[in-house]
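Q: model the following, please.
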Amino acid sequence: MSVLVITGTGTEIGKTITTATVAAVALAAGRSVAVLKTAQTGVVPGERGDADEVARLAGAVTSCELARFPDPLAPATAARRAGAAPVRPDQVAEAAAKLAVEHDLVLIEGAGGLLVRFDDEGGTLADAARLLSAPVLVVTTAGLGTLNTTELTARELRHRGLDMAGVVIGSWPETADLASRCNLADLPVVTEAPLLGALPEGAGAYAPDRFRAEAPGWLAPGLGGTWDAEAFAAASAP
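A: Modelled structure (predicted):
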């Protein structure tokens, strides 16, 4: 796997921290890593974006941001309001392919969910993944409501003939409620894909040294880590 697309079932659910975790684990294994942010919205020039945050937490990654729009909106809408050219799926695929020539792993972080529009023609992250024939990692929430949104994303990936690498819970609460604990067993069933990790709540606020040291324990071996989904689910069983 040289290119991995990372999407979510919504916004503010841990995509960037998950991207940083995957990057940190790969770097620790001696792999060179590039992080490509498709479109950064809600950030003005000079502010730190998601790719910058990944580099801060994970370490020596090559970070790339294709476009930046000030309004915190879907990329197509934000580009239109800014009077700027939108990002298109073929641009994402081209940039990722170039990065893959010189890096062992390219992580593509989307904006929002899988079908958030990049342009007014309806281009999405799913289209970029198709052009690259790249697997898609889905980041989701832990609690009530996650089964529906995660299954819908999984179904759309299958409908488009895309490979779903698995699911990562972007923020696992320190005190998990009943729904969250039950979802550990139910998420792999409804998505027909493996549960590949659970990041502790607040991990993005860790100091970089602590983040990098603990990151392997948050991801399953399929993503280079040591996290055991079955043991975690058993320990959290209701």
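
Q: CA atoms for contacts and neighbours, from now on please.
A: OK.

Q: please enumerate the strands of the chain.
A: For the chain, applying DSSP state E gives strands covering 3-8, 33-37, 40-41, 62-65, 68-69, 105-113, 136-140, 164-172, 195-200.

Q: before we compare anything, build this one as well:
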Amino acid sequence: MAVLVITGTGTEIGKTVATAAIAATAWAAGRSVAVLKAAQTGVRPDEAGDAEEVARLAGAVTTAELARYPDPLAPATAARRAGRAPVHPAEIAEAAAKLATEHDLVLVEGAGGLLVRFDPAGGTLADAAELLGAPVVIVASAGLGTLNTTELTARELRSRGLDPLGVVIGSWPAEPDLASRCNLADLPDVTRTPLLGALPAGAGSWTPDAFRAAARSWLTPRLDGTWDAEAFRVREGPR
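A: Model (predicted):
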């Protein structure tokens, strides 16, 4: 698994923090890690983007960003409004493949959901994953509505012959509601993929030292962690 693609089921569901946790556990396991942000939107040139945030939380990882656009929109739309060249799936795949020659693990973080458009031709992160032949981690929200979007994402991956490696819950609430608790059983059922982890709500605001110390406890051994999905379901599931 030299390249791992990380997609969300939408925006603001914890994809960047989940990417940081995956990077932190791999780095703690002795692997060299690179993080590729395919296209950064909604960030000024002097602001830190998602790749830099991953490095801040995770530690000594290589970061790369293919393009940056000021408007907080889908990359294709943001590129058009800025009058700048879009990013194409082939460029994403080429950059990831090059990083993979120099690192043990390359994490390719998308923008929003799997089918968000990067270019006028309709190129998506799914197209880049196809070119790479890389497994995909789906970062999903915990609560009501997540079953539909997460199942659709898994189905789209399989329709392309891609491997949905599993689901990471990007933000697990301190006081989960009934829908969130039930989704611990329902997410693996509807997606036919395992739960690979659950990050506590607000983890992105932790200090880097605290984040790195705890990251392994949020992810399963498949992602170099110690998290036990079944024990978590028993503890946090329906009451």
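
Q: any idea what the TM-score is?
A: Between these two chains, after superposing, the TM-score reads 0.99 (TM-score structural alignment, normalised by the length of structure 1); 238 aligned residues with a CA RMSD of 0.4 Å.

Q: before we move on, the earlier item: possible to save the strands of structure 1 as JSON lines with mean neighbour count and distance to A20 of structure 1?
A: Output for the strands of structure 1, formatted as JSON lines (neighbours: other CA atoms under 10 Å; distance: least, CA to CA, whole Å):
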{"stretch": "strand 3-8", "mean neighbour count": "27", "distance to A20 of structure 1": "11"}
{"stretch": "strand 33-37", "mean neighbour count": "25", "distance to A20 of structure 1": "9"}
{"stretch": "strand 40-41", "mean neighbour count": "24", "distance to A20 of structure 1": "16"}
{"stretch": "strand 62-65", "mean neighbour count": "18", "distance to A20 of structure 1": "11"}
{"stretch": "strand 68-69", "mean neighbour count": "24", "distance to A20 of structure 1": "20"}
{"stretch": "strand 105-113", "mean neighbour count": "26", "distance to A20 of structure 1": "9"}
{"stretch": "strand 136-140", "mean neighbour count": "27", "distance to A20 of structure 1": "13"}
{"stretch": "strand 164-172", "mean neighbour count": "24", "distance to A20 of structure 1": "11"}
{"stretch": "strand 195-200", "mean neighbour count": "24", "distance to A20 of structure 1": "11"}
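
Q: could those strands go into a markdown table alongside distance to Y206 of structure 1?
A: Shown next, in a markdown table, are those (distance: least, CA to CA, whole Å):
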| stretch | distance to Y206 of structure 1 |
| --- | --- |
| strand 3-8 | 21 |
| strand 33-37 | 20 |
| strand 40-41 | 23 |
| strand 62-65 | 20 |
| strand 68-69 | 26 |
| strand 105-113 | 21 |
| strand 136-140 | 19 |
| strand 164-172 | 13 |
| strand 195-200 | 10 |
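
Q: and these: which comes nearest V25 of structure 1?
A: The closest of the strands of structure 1 to V25 of structure 1 is strand 33-37. By CA to CA, the value is 10.1 Å.

Q: average distance between that closest one and structure 2?
A: After superposition onto structure 2, the mean distance of strand 33-37 of structure 1 to its aligned counterpart is 0.1 Å, using mean CA distance after the TM-score superposition for structure 1.

Q: neighbouring contacts of that strand?
A: For strand 33-37 of structure 1, the surrounding residues in contact (CA atoms under 8 Å, 6 or more residues apart in numbering) are 23, 26-27, 50-51, 54, 60-66, 96, 99-100, 103-110.

Q: try it again at 7 Å.
A: Applying CA atoms under 7 Å, 6 or more residues apart in numbering, the external contacts of strand 33-37 of structure 1 come out as 23, 27, 51, 61-66, 99, 103-110.

Q: check stretch 165-185 of structure 1 too.
A: 13-15, 18, 135-144, 193-201, 233, 236-238.

Q: ends of it, how far apart?
A: Stretch 165-185 of structure 1 has an end-to-end distance of 17 Å (CA to CA, to the nearest Å).

Q: from the chain's centre, how far out does that stretch sit?
A: Its chain's C-alpha centre and that of stretch 165-185 of structure 1 lie 16 Å apart, by CA atoms, centre = their mean, to the nearest Å.

Q: stretch 31-46 of structure 1 too?
A: Put simply, stretch 31-46 of structure 1 sits 12 Å off its chain's centre (CA atoms, centre = their mean).

Q: just to revisit the earlier point, of the strands of structure 1, which approaches G122 of structure 1 most closely?
A: Of the strands of structure 1, nearest to G122 of structure 1 by CA to CA is strand 105-113, at 13.6 Å.

Q: now the angle from the closest one to strand 3-8?
A: Using axes from the mean of the first three to the mean of the last three CA atoms, to 10 degrees, the inter-axis angle of strand 105-113 of structure 1 relative to strand 3-8 is 20 degrees.

Q: what helices and strands are in contact with strand 105-113 of structure 1?
A: If you count contacts as 3 or more CA pairs under 7 Å, 6 or more residues apart in numbering; DSSP states H and E, strand 105-113 of structure 1 packs onto strand 3-8, strand 33-37, helix 89-102.

Q: how much does that strand stray from structure 2?
A: Counting by mean CA distance after the TM-score superposition for structure 1, strand 105-113 of structure 1 comes out at 0.2 Å.

Q: and stretch 195-212 of structure 1, how far apart are its ends?
A: End-to-end distance (CA to CA), stretch 195-212 of structure 1: 21 Å.
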